[in-house]
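In: give me a 3D structure for the following:
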Amino acid sequence: MKRTKSGAISRAAGAYNENADAIALRMRVFGLSEKDARDQKAATFIGRLCMAGRRNTTDGITEAQYEAATEYLAAYANFQKAVKSPNALRTGSGGGDQGESADYDSRCRRWVQKFEAIQAAVQQEQGFHENRGSNMWAAIDYLLIRDEQHSHMIGDLRLALNAVGHHLGIIQRPKRRIVESAKAA
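Out: Now for the predicted structure:
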């Protein structure tokens, strides 16, 4: 029996095989290698898209877009807490903090303002002429919030995550080209 330096029985070997069923399921369902299936990102569709992006495939997202996705989810969760939305689908419990602390009001206002600013950035990107055929809101809802797999929405999700990343300063803004006919007008 292996022991640690302090003499206690080591649990390291058990921890490696602890989630063997979940890892085997990820390998079978998503076609991942064992190393990829053990990665924590393999648990979500966005994480698997990020892993695909790391392999330099065209069907993934970048690390910066993944970071923007996690920031969006954190802002969404904070917004849900701020408005005391019951999160019955995930936790089965009621709304947010019932103990109204001194700075609770200001913290909730900041959370709401941040989420509304992120939504405004996505809406602005949605309104650009070159993005008129995309549905970024559906991509955010289904792929990011609900964690469903819809491969036809990945392009729209990339655009939405770029907008979130630009707003939060995670992704550098590209210079927009002005069309010559628009300059003359």
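In: from here on, contacts and neighbour counts on C-alpha atoms
Out: Will do.
In: now for the residue nearest to G47 when sequence neighbours are not counted: which residues touch it?
Out: In space, and not counting its chain neighbours, G47 is closest to K41: 4.1 Å by CA to CA, 6 or more residues apart in numbering. Listed by CA atoms under 8 Å, 6 or more residues apart in numbering, the contact set of K41 reads 47-48, 50-51.
In: heading C-terminal from the lengthiest helix in the chain, find the next helix or strand.
Out: Ranked by residue count under DSSP state H, the longest helix found in the chain is helix 104-127. Using DSSP states H and E, the helix or strand that follows helix 104-127 towards the C-terminus is helix 136-139.
In: centre of the chain to that following helix, how far?
Out: 13 Å (CA atoms, centre = their mean, to the nearest Å).
In: stretch 146-160 too?
Out: Worked out by CA atoms, centre = their mean, stretch 146-160 lies 11 Å from the chain centre.
In: in it, which residues are buried?
Out: The neighbour-count check on stretch 146-160 (16 or more other CA atoms under 10 Å) flags 153-160 as buried.
In: want to put them side by side, so please do this one too:
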Amino acid sequence: MSKRGRPRKANAKRTPSGQISRAASAYAENEDPIRIRMQHLGLTEKEARDQKAASVHGIMKLRKKIDDQQYDAGEAALVVRDAYLRAIRAPDSLAATSGSSSTDLDDETYAERCNRARSKYADMQRAIHDAQAVHRHTNLWAALDLMLYRNEYYEHMEGDFSTVLRVLSVHFGLTKNRKSGPLAHELILS
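Out: I've put the predicted structure just below:
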């Protein structure tokens, strides 16, 4: 008796279930966006494949315009802001909520979590406000909003963005507050 059906491809990589593996083709699907990212942003292929290249502060870190502490401060600020938006039940934050919903917890636990998120966000804003008083020639709020929250790149705001990330790294305790040196007046916030 002869075999029925479609002939089996010889020398094809297969998954354990016997299907032809498409892993190599899935990797090739990302080639065009990575090539465009390399050309547009001036990154190497390794940097363009890095997940950090998906955000403005990640690109600045890959270009060595900010350091690790500033990048981590940007990530922490995004987490604090997201928690704050969930605490005030902003429409965009409710769609992207991860983890347990508010109905799973009792009202006291949820209220405590919301109060904690609001106070952390207020503390972060206070630190930026104090730094803005020192840096009158910069617009730290615009740099934070446009380059971190909205993820839009503006070359003329790189200095302001670096400054606000440095302030946030001190606020979150990622960088020690320097008491001497040329930038001492910039970092003393407490």
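In: how close are the two chains, by TM-score?
Out: Scored against TM-score structural alignment, normalised by the length of structure 1, the superposed chains reach a TM-score of 0.79; 167 aligned residues with a CA RMSD of 2.7 Å.
In: most neighbours among the contacts of K41 of structure 1, please name it.
Out: With neighbours set by other CA atoms under 10 Å, the maximum within the contacts of K41 of structure 1 is found at C50, which has 24 neighbours.
In: contact partners for that one?
Out: So C50 of structure 1 contacts 41, 60-63, 66 (CA under 8 Å, 6+ apart).
In: now these: which count as buried?
Out: Buried among the contacts of C50 of structure 1 (16+ other CA under 10 Å): 41, 60-62, 66.
In: can you list the residues you listed in TSV and add distance to W111 of structure 1 and secondary structure?
Out: Formatted as TSV, the buried ones among the contacts of C50 of structure 1 follow (distance: CA to CA, whole Å; DSSP: H, G, I helix; E, B strand; the rest coil):
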residue	distance to W111 of structure 1	secondary structure
K41	26	helix
G60	29	coil
I61	26	coil
T62	26	coil
Y66	21	helix
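In: out of those residues, which is nearest to F115 of structure 1?
Out: Y66 (17.4 Å; CA to CA).
In: show me where structure 2 has its helices.
Out: With DSSP H as the criterion, structure 2 has helices spanning 23-29, 31-41, 45-49, 56-62, 68-87, 91-95, 107-134, 140-143, 158-171, 184-187.
In: make a markdown table out of these and add distance to K13 of structure 2.
Out: Shown next, in a markdown table, are those (distance: least, CA to CA, whole Å):
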| stretch | distance to K13 of structure 2 |
| --- | --- |
| helix 23-29 | 9 |
| helix 31-41 | 21 |
| helix 45-49 | 25 |
| helix 56-62 | 36 |
| helix 68-87 | 40 |
| helix 91-95 | 40 |
| helix 107-134 | 50 |
| helix 140-143 | 49 |
| helix 158-171 | 47 |
| helix 184-187 | 57 |
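In: from the chain's centre, how far out does the longest helix of structure 1 sit?
Out: With CA atoms, centre = their mean, you get 16 Å for helix 104-127 of structure 1.
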